[in-house]
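Novice: give me coordinates for this.
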Amino acid sequence: MKYWLLLLWPLATLQAYAQPEQMPLDDITSRRLQAEERQLPYPPVREADILWEQRVWRTIDTREKINLPFRYPEAPLVSILLEAIEAGELRAFSPASESFAVLMEAEELQQLLYREDTIPVYDFDLGREVYQVVQDDFDPASVVRYRLKEQWYFDSRSSSLQVRILGIAPIVEDRDEQGHVRFEQPLFWVYFPEARQILHRMPMPQDGTYHSPMSWADLFEMRKFASHVIKVSNIQDARLEALYTGRELLLKAEQAEENLFNREIGHWQH
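Specialist: Reported below is the predicted structural model:
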């Protein structure tokens, strides 16, 4: 019997090595609660309950300290959105319209993300330089700002000021050969109510220790980001920078922010 065990031992060892190796868990337990939990839908809003409303556009600068999670190297927000778009879970809308009326074609998005360039390459067989077309991969770090489109309204049913984020767009800068910024433009628009469930599954990076993890959806709905107003709905459909400059532009942006929060107090006083 002992000899049989000696003969079977190498076979059992080989079978164990032949089985797929299980990779170690980089945690103390598997995290499935956040991925399996469903995001609650928005409560319905009756048109008759809206006493006041205003469209607001704002910019999030990821270089500010509170906004550093947007630039998390392992999973920046733009990479999360792009992966969902490429997987067919999320739709990308053209930046030509902010009303989510024009869908972006896959080829159009690829041209924006992966640009082709021509560089000289020395061909040793020919003994001279030849030009070769190369494709530049998209760098998530090139997105330094995000643009939000919001709807602020006073709900008479709850007697409170509410806000709904309608859309979010990553912003990239177009630079000349000297590296100077010529203009900035959105890569694409994402309809935020469609992205809520996807963002709810993705944990938001946090510094230090924390008791309960937060998702990207929590960050937006709890307003844990810094931003400044660049436009409010007006009859000219113009941004603040088109109407004001310098110090007056900063004051008007702050005033627009204060008007939003004073709106609720004004309704209560009246």
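Novice: C-alpha only now, for contacts and for neighbours.
Specialist: OK.
Novice: list the buried ones in the longest strand belonging to the chain?
Specialist: Taking DSSP state E as the criterion, the chain has its longest strand at strand 160-175. By neighbour count on 16 or more other Cα atoms under 10 Å, the buried set for strand 160-175 is 161, 163-173.
Novice: which stretches in this protein count as strands?
Specialist: Using DSSP E, strands in the chain cover 50-61, 115-123, 128-136, 145-155, 160-175, 181-186, 190-191, 228-232.
Novice: start to end distance for stretch 58-76?
Specialist: End-to-end distance of stretch 58-76: 20 Å, with Cα to Cα, to the nearest Å as the criterion.
Novice: next, the second sequence, to be compared with the first:
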Amino acid sequence: MNWKKISTFIAFSAISLGSYAQANLLNARSADEIGIKDLAEIVAESEGPIPYGRVSDRDILFGMKVWETISLEEKVNAPYYFPTEAIAAEGRKSLFQVLIDGIKSGDLDEVYGDSDFKKKRTLKDLESAFTRIDTTDAGRDFYNAGEKIPDEYIVREELQPHHVKEYHIVGMWFFDRNQGELKYRLLGICPVVPDIYTLGSENENLVELFWVFYPGARELLFRNYAFNEKNPMKPINFDHMLNSRRFSASIYKTDNVYGDRRIDDYIQDNSMRQLLESERIKESIRNLEDDMWNY
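Specialist: Sure thing, here's the model as predicted:
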């Protein structure tokens, strides 16, 4: 047992008791004891997320990468959207805020420009994507006159959790011959937001803000919790939610001979047919496991 890791986690827990406002609620003898976790819970959480098992390439009988959209307009995906403002009393933040705060603090550095995960992006690279600084008409008058623009004429706008429309994820479905079953491994996640320069206009242009290589974000997501509608006393960390696929998603792209061509590239201007094609791909993946056992 790693006691150094546990002691560090205990210190972290003591600092952030507000994050667990309902812990020890029924056993507390005074209000000050609410939020204090017992040693067993601290030890269990200090271990971090369950590590992925190693999968040898030669043990993968079949594998297919799929890209999916998690629409935040669907009620079942609400835990990834809310709260739109951090709830200090419970220490809860939306998934988007967790990712942004992780990037700003340096806890999350596995950030890339696309789902190929080849070109890394830094905080400096991203600032122009989620922050816009502009001046009012009165401020431009100062600028044209060669004078310093007063702060009250400078407008700073930053993307907020309520601006996120959906998430794109990429993962692999594969058949592991050692386990004899079909499995899924999440590889990346990306918030989709309106372009900061079209934000609030009639024709908002949705863009992929950045891609996070998921295995490098697991520790951060493990430490942050979403609201559990089925049992509010037991919040679920984002790592568990995503790995257990607690969301509704539709496939928009998959491995194919045309270079990972998107569904809406070959089925255009027909949302129903696009949805049916997405369901067809899902069904073909589900049938893979049954087909493996047919001789």
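Novice: still on that earlier bit, out of the strands of structure 1, which comes closest to residue 17 of structure 1?
Specialist: strand 128-136 (41.3 Å; Cα to Cα).
Novice: just checking, what packs against the closest one?
Specialist: Judged by 3 or more Cα pairs under 8 Å, 6 or more residues apart in numbering; DSSP states H and E, strand 128-136 of structure 1 is in contact with strand 115-123.
Novice: by residue count, what's the longest helix in structure 2?
Specialist: Within structure 2, and with DSSP state H defining each element, the longest helix by residue count is helix 271-292.
Novice: for the aligned residue in structure 1 for residue 46 of structure 2, the count of nearby residues, please.
Specialist: In structure 1, the residue matched to residue 46 of structure 2 (TM-score structural alignment) is residue 36. Neighbourhood size, residue 36 of structure 1 [other Cα atoms under 10 Å]: 10.
Novice: please report how far residue 36 of structure 1 lies from residue 103 of structure 1.
Specialist: Per Cα to Cα, residue 36 of structure 1 is found 29 Å from residue 103 of structure 1.
Novice: cool, and residue 244 of structure 1?
Specialist: Distance, residue 244 of structure 1 to residue 103 of structure 1, by Cα to Cα: 33 Å.
Novice: list the residues that contact the closest residue to the match of residue 46 of structure 2 other than its chain neighbours.
Specialist: Setting aside the residues directly before and after it, residue 36 of structure 1 is nearest to residue 201 in space (Cα to Cα, 6 or more residues apart in numbering), at 7.7 Å. Neighbouring residues of residue 201 of structure 1 by Cα atoms under 8 Å, 6 or more residues apart in numbering: 34-37, 215-216.
Novice: pretty sure residue 77 of structure 1 is touching residue 71, no?
Specialist: Yes. Using Cα atoms under 8 Å, residue 77 of structure 1 is in contact with residue 71, at 7.2 Å.
Novice: identify the residues contacting the equivalent of residue 292 of structure 2 over in structure 1.
Specialist: In structure 1, residue 292 of structure 2 lines up with residue 267, judged by TM-score structural alignment. Residues near residue 267 of structure 1 by Cα under 8 Å, 6+ apart: none.
Novice: likewise for residue 161 of structure 1?
Specialist: By Cα under 8 Å, 6+ apart, the neighbours of residue 161 of structure 1 are 152-155, 261, 263-264.
Novice: what is the aligned counterpart of it in structure 2?
Specialist: That one, residue 161 of structure 1, aligns with residue 182 by TM-score structural alignment.
Novice: and if you look at residue 49 of structure 1?
Specialist: By TM-score structural alignment, residue 49 of structure 1 lines up with residue 59.
Novice: is it true that that match touches residue 177?
Specialist: Yes. Between residue 59 of structure 2 and residue 177 there is a contact under Cα under 8 Å: 5.6 Å.
Novice: overlap of the contact sets of those two?
Specialist: Common neighbours of residue 59 of structure 2 and residue 177, counting by Cα under 8 Å, 6+ apart, are absent.
Novice: ok so, going back, ok, which pair from the contacts of residue 161 of structure 1 is furthest apart?
Specialist: By the measure Cα to Cα, 155 and 261 form the most distant pair in the contacts of residue 161 of structure 1, at 13.8 Å.
Novice: one step back: the residue nearest to residue 36 of structure 1 matches what in structure 2?
Specialist: Match for residue 201 of structure 1 (TM-score structural alignment): residue 223.
Novice: wait, isn't residue 115 of structure 2 in contact with residue 188?
Specialist: Yes. With contacts counted by Cα under 8 Å, residue 115 of structure 2 reaches residue 188, the gap being 6.9 Å.
Novice: overlap in contacts of those two?
Specialist: Residues touching both residue 115 of structure 2 and residue 188 by Cα under 8 Å, 6+ apart: 170, 211.
Novice: can you pull the contacts of the residue most central in space within structure 1?
Specialist: Closest to where the C-alpha atoms of structure 1 average out (Cα atoms, centre = their mean) is residue 77, at 4.0 Å. Contact partners of residue 77 of structure 1, counting by Cα under 8 Å, 6+ apart, are 70-71.
Novice: alignment lookup: it to structure 2.
Specialist: Taking TM-score structural alignment, residue 77 of structure 1 has residue 95 as its aligned residue in structure 2.
Novice: distance of that match from residue 291 of structure 2?
Specialist: 37 Å.
Novice: then residue 219 of structure 2?
Specialist: Separation of residue 219 of structure 2 from residue 291 of structure 2 (Cα to Cα): 36 Å.
Novice: which one of the two is surrounded by more residues?
Specialist: Neighbour count, other Cα under 10 Å: between residue 219 of structure 2 and residue 291, residue 219 has more, with 17 against 10.
Novice: from what I can see the more buried one touches residue 50, true?
Specialist: No. Using Cα under 8 Å, residue 219 of structure 2 and residue 50 do not qualify as a contacting pair, with a distance of 9.9 Å.
Novice: coming back round to it: I'd like the buried residues of strand 160-175 of structure 1 as JSON lines, with distance to residue 193 of structure 1 appended.
Specialist: Shown next, in JSON lines, are these (distance: Cα to Cα, whole Å):
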{"residue": "161", "distance to residue 193 of structure 1": "19"}
{"residue": "163", "distance to residue 193 of structure 1": "13"}
{"residue": "164", "distance to residue 193 of structure 1": "9"}
{"residue": "165", "distance to residue 193 of structure 1": "8"}
{"residue": "166", "distance to residue 193 of structure 1": "7"}
{"residue": "167", "distance to residue 193 of structure 1": "8"}
{"residue": "168", "distance to residue 193 of structure 1": "10"}
{"residue": "169", "distance to residue 193 of structure 1": "13"}
{"residue": "170", "distance to residue 193 of structure 1": "16"}
{"residue": "171", "distance to residue 193 of structure 1": "20"}
{"residue": "172", "distance to residue 193 of structure 1": "23"}
{"residue": "173", "distance to residue 193 of structure 1": "26"}
